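*Asks:* Turn this into a structure:
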Amino acid sequence: MARRLRSVGLDYVDSASLRLVYAAEVSAPPDAVYRALADDVEGWPRWFTQVTVARPIDGGAGREVRLRGGITFRETVVATEPGERYAYRIDESNAPGLQALLEEWRLTPAGTGTRVQWTFAADGSTLFRFILRRARGAVGRSFRDAVGNLDRRLAAAAG
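*Replies:* Below you'll find the model as predicted:
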């Protein structure tokens, strides 16, 4: 059953009690990466394998997302800076122990490609924080796999 999480602002990305930050480079330019993140929400399951369903809601101001294992999120988009940043706050979720979550995708030019940095800023119960810290490596692998899939997808679309 989904429950309401604490509402946080964009500054939470720097102040959360638990922050996981990952980065990788892709060959696509920042604008193409941004479009895949922000404009093609329904395409997320094709490259981020942990996501089984993603769809925009409220005219694109929010998203509904379902992950493998049945975790669901109802989100509000809090930053849309084409080619630079895309961020969203989780407003409702059925994830046990989760109390607040904001995810930020930062894009910076890297040669002819893009450096993609993902920050997962969260708070939750003591058990939630413990488990997430222990899962840091698995979350990082999931991110790297997703960005690698996105890179191949964008290269195929451009080629």
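*Asks:* Please make it C-alpha for all contacts and neighbour counts, starting now.
*Replies:* Fine.
*Asks:* Now do the strands in the protein.
*Replies:* Counting by DSSP state E, residue ranges of the strands within the chain are 3-4, 18-26, 51-57, 62-67, 72-81, 85-93, 98-110, 113-124.
*Asks:* Same list, the ones you listed, but as TSV with distance to A156 please.
*Replies:* Rendered in TSV, the data for the strands of the chain read as follows (distance: least, C-alpha to C-alpha, whole Å):
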stretch	distance to A156
strand 3-4	39
strand 18-26	13
strand 51-57	21
strand 62-67	25
strand 72-81	25
strand 85-93	23
strand 98-110	20
strand 113-124	15
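*Asks:* Tell me which of those strands sits nearest to A38.
*Replies:* Between A38 and these, the tightest spacing by C-alpha to C-alpha is seen for strand 85-93, at 6.7 Å.
*Asks:* another one to check against the first:
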Amino acid sequence: MARRLRPVGLDFVGTAPVRHVFVREISAPAEAVYGALEDVPGWAEWFPRVRAARPADAGAGRDITLTGGIRFRESIIAAEAPGVYAYRVDGTNLPGVRAIAEEWRLARAGSGTRVRWTFATDGTAAYRLAMKVARGGQARAFRDAMTSLERRLRV
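*Replies:* Model prediction:
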């Protein structure tokens, strides 16, 4: 990877200069949704922007490739079934970025699950502006991913 990012912890999710938070309720139980989050290779089957995903560092990390060739080497920073799954990006080929952390929070909602995804990042001024503009695309990606995951997990 061309860029090494600043290591951040879970607290960065609440303090990052750019934060995008998306929420959706799906009919699958929280345990099933959490299982899908932990199944790293499975991400390519339900998150449309993920082209390839594989565990790294004996399961403590992930190698992710997105549409367009953007790559991430990530470290898992929280794995608390069935409520929280989070990771930070340690390295990427994306220009201008200094730090990224993502958190998935799950809560039971009726017979299903409320899924909240927070994307937290920092970078150069140009990168931060680009990420604010990219919010709409991330919202669509999240919506499409939740629709696909819900279909996949239907009992």
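*Asks:* okay, the strands of the first structure, which one's buried deepest?
*Replies:* Counting by mean count of other C-alpha atoms under 10 Å, strand 85-93 has the highest mean neighbour count of those, with a mean of 23.
*Asks:* mind listing what the spatially most central residue of the second structure touches?
*Replies:* In the second structure, the C-alpha closest to the average C-alpha coordinate belongs to E102, at a distance of 4.8 Å (C-alpha atoms, centre = their mean). Residues in contact with E102 of the second structure, defined by C-alpha atoms under 8 Å, 6 or more residues apart in numbering, are 13, 86-88, 117-120.
*Asks:* what's the distance between it and M1 of the second structure?
*Replies:* As judged by C-alpha to C-alpha, to the nearest Å, E102 of the second structure and M1 of the second structure stand 19 Å apart.
*Asks:* Then A53 of the second structure?
*Replies:* 15 Å.
*Asks:* so which of the strands of the first structure gets nearest R136 of the first structure?
*Replies:* In terms of C-alpha to C-alpha, the element of the strands of the first structure nearest to R136 of the first structure is strand 18-26, at 7.1 Å.
*Asks:* Following superposition onto the second structure, what is the mean distance for the closest one?
*Replies:* After superposition onto the second structure, strand 18-26 of the first structure sits on average 0.5 Å from its aligned residues (mean C-alpha distance after the TM-score superposition for the first structure).
*Asks:* Between strand 113-124 and that strand, find me the angle.
*Replies:* Orientation of strand 18-26 of the first structure against strand 113-124 (axes from the mean of the first three to the mean of the last three C-alpha atoms, to 10 degrees) gives an angle of 160 degrees.
*Asks:* what does strand 18-26 of the first structure contact?
*Replies:* Outside of strand 18-26 of the first structure, the residues within contact range by C-alpha under 8 Å, 6+ apart are 13, 110, 113-123, 129, 136, 140, 143-144, 147-148, 151.
*Asks:* Turn the contacts of E102 of the second structure into TSV, columns for distance to L94 of the second structure.
*Replies:* Conversion of the contacts of E102 of the second structure to TSV gives the following (distance: C-alpha to C-alpha, whole Å):
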residue	distance to L94 of the second structure
V13	19
A86	20
Y87	17
R88	14
W117	21
T118	19
F119	15
A120	15
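*Asks:* And the furthest pair within these?
*Replies:* Of all pairs drawn from the contacts of E102 of the second structure, the widest gap by C-alpha to C-alpha lies between R88 and W117 and measures 13.4 Å.
*Asks:* Tally up the residues packed near L127 of the first structure, please.
*Replies:* Other residues near L127 of the first structure number 12, with proximity taken as other C-alpha atoms under 10 Å.
*Asks:* wait, it sits on L98?
*Replies:* No: at 9.7 Å, L127 of the first structure does not count as touching L98 under the criterion of C-alpha atoms under 8 Å.
*Asks:* Overlap of the contact sets of those two?
*Replies:* The contact lists of L127 of the first structure and L98 share no entry, where a contact means C-alpha under 8 Å, 6+ apart.
*Asks:* wait, what's in contact with the closest residue to I77 of the second structure other than its chain neighbours?
*Replies:* Nearest residue to I77 of the second structure in three dimensions, chain neighbours excluded: Y87, at 4.9 Å (C-alpha to C-alpha, 6 or more residues apart in numbering). For Y87 of the second structure, the contacting residues are 74-78, 101-103, taking C-alpha under 8 Å, 6+ apart as the criterion.
*Asks:* Many thanks, have a good one.
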